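Student: pasted the sequence and its predicted model underneath.
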Amino acid sequence: MKKNIDIVEEKKSLFDLVIGIIFKSKSFKYFLGKEVSIYLAQIYLFFWMTFLFSACFTSEEKLLEYLNSVITDKVVITVLYTIISSIITIGSIEFLAKGMKKSSFIKLISDDIALSIGRAMYTIGSSLSGVCIAATVFLFSTSDYDNAIKFGWSSVLLGFVLFVYGFCISYWCSKQKL
């Protein structure tokens, strides 16, 4: 019995070693994979929220009401202002951190602050993408293919742009740790 436990422990150690090399390495590929996974999980979450708000795609009225609450006429300007505001915030925090002592609280948390801004971009992008994907699925189910394709492409485009922006911020903050 003792020998079997030792063999399992050896296999487990070898397995852990292989997993460690492939998935736990601090490479760019690992970081990109992790960030894409986080972003896709957020899109999935917002898709299901839209699904539930629309009474499981049974009520077009509820779906439209929810879509109108998330996607407004001001969504493009809001996203643009959010990007500009994030640049100003990161610049201000980094400027303050440069002038502080090495042990200053601002200097210690400046990367975490910037990382949270990158994740905020993920949240904005994934919420809009998730809603658009849900609308796409609904429109395909009602055979409104033209509008479904429009929503689908807008989801992909908006989601991609905000992912790239959030990813660049997150990677910039984490590159010293990689």
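Tutor: Arrived safely.
Student: please make it C-alpha for all contacts and neighbour counts, starting now.
Tutor: OK.
Student: other SSEs contacting the helix ranked longest in the chain?
Tutor: Ranked by residue count, the top helix of the chain under DSSP state H comes out as helix 105-141. If contacts are counted by 3 or more C-alpha pairs under 8 Å, 6 or more residues apart in numbering; DSSP states H and E, helix 105-141 sits against helix 28-53, helix 60-70, helix 75-99, helix 145-174.
Student: another one to put next to it:
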Amino acid sequence: MLIFYGLSQAGRAIAAAAASVPKGNQDWRLRGHGISQIGWGADLPDIKVHATKTGSFVSLSKLLDSPVWREQDAVPLTALWDCIPDTRHLALRNDEHRRAPLLVVPENHVRQHPTIIATVAYLPPAVVSSARPAEDLDTYMTAFPEADGYLPALTGDAPPRPHFSPHRDGWGEVVMM
């Protein structure tokens, strides 16, 4: 319940502050949640959500010029859940194709450098401890098209492999350039 009300208040604040709503216009007032589900009664990971014709979700999508998921474009709840960074340890379904958000921390934010260098964290244990680390990292990173062309720092081993820094929980990080 707290999450619902928190999201509701955040949505109302965004709508009230939207520059696209003329002053004095009350169109920013949100009513109803505007989301429906497909698969009611199914296991939680099998439920899909989509926008209704009206409601807060639809109104905010219009204000933010963001696409609305209609019933034919329903999104699996697992895909939405996996967008939340802190859920990497709480998968709704264990799936080798699951992609948790990465944490990217630029290393060269203070000085000018022609190459962007960043630590990329929250790589899953299956990648960090893989017997084929370079191949598995490449496969994992295909889900992040913005990272295309960036290369991991390599170890001095023969053959070289990504230089992962494992975390205590099995997840890990690597410097990429």
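Tutor: Received the coordinates, thanks. All values reported here derive from a predicted model rather than from experimental measurement.
Student: TM between them?
Tutor: TM-score for the superposed pair, counting by TM-score structural alignment, normalised by the length of structure 2: 0.24. Supporting figures: 75 aligned residues with a C-alpha RMSD of 5.3 Å.
Student: follow-up on the earlier one: and the helices and strands packed on helix 105-141 of structure 1 as JSON lines, adding distance to residue 137 of structure 1 and mean neighbour count?
Tutor: What follows is these, written out as JSON lines (distance: least, C-alpha to C-alpha, whole Å; neighbours: other C-alpha atoms under 10 Å):
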{"stretch": "helix 28-53", "distance to residue 137 of structure 1": "10", "mean neighbour count": "18"}
{"stretch": "helix 60-70", "distance to residue 137 of structure 1": "12", "mean neighbour count": "15"}
{"stretch": "helix 75-99", "distance to residue 137 of structure 1": "21", "mean neighbour count": "14"}
{"stretch": "helix 145-174", "distance to residue 137 of structure 1": "7", "mean neighbour count": "18"}
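Student: kindly reformat those as TSV containing distance to residue 12 of structure 1.
Tutor: Converted to TSV, these look like this (distance: least, C-alpha to C-alpha, whole Å):
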stretch	distance to residue 12 of structure 1
helix 28-53	22
helix 60-70	47
helix 75-99	43
helix 145-174	30
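Student: if we can go back for a sec, any idea how far the longest helix of structure 1 is from the chain center?
Tutor: Here helix 105-141 of structure 1 is found 5 Å from its chain centre; the criterion is C-alpha atoms, centre = their mean, to the nearest Å.
Student: tell me the buried residues in that helix?
Tutor: 106-107, 110-111, 113-139 (16 or more other C-alpha atoms under 10 Å).
Student: host element of residue 79 of structure 2?
Tutor: helix 77-81 (DSSP states H and E).
Student: count the residues that sit near residue 6 of structure 2.
Tutor: 11 (other C-alpha atoms under 10 Å).
Student: list the buried residues of the strand or helix carrying it.
Tutor: Using DSSP H and E, residue 6 of structure 2 falls within helix 2-17. Within helix 2-17 of structure 2, the residues that count as buried by 16+ other C-alpha under 10 Å are 8, 11, 12, 15, 16.
Student: just the closest of the residues you listed to residue 49 of structure 2, please.
Tutor: residue 8 (17.1 Å; C-alpha to C-alpha).
Student: what's near enough to touch that closest one?
Tutor: Going by C-alpha atoms under 8 Å, 6 or more residues apart in numbering, residue 8 of structure 2 touches no other residue.
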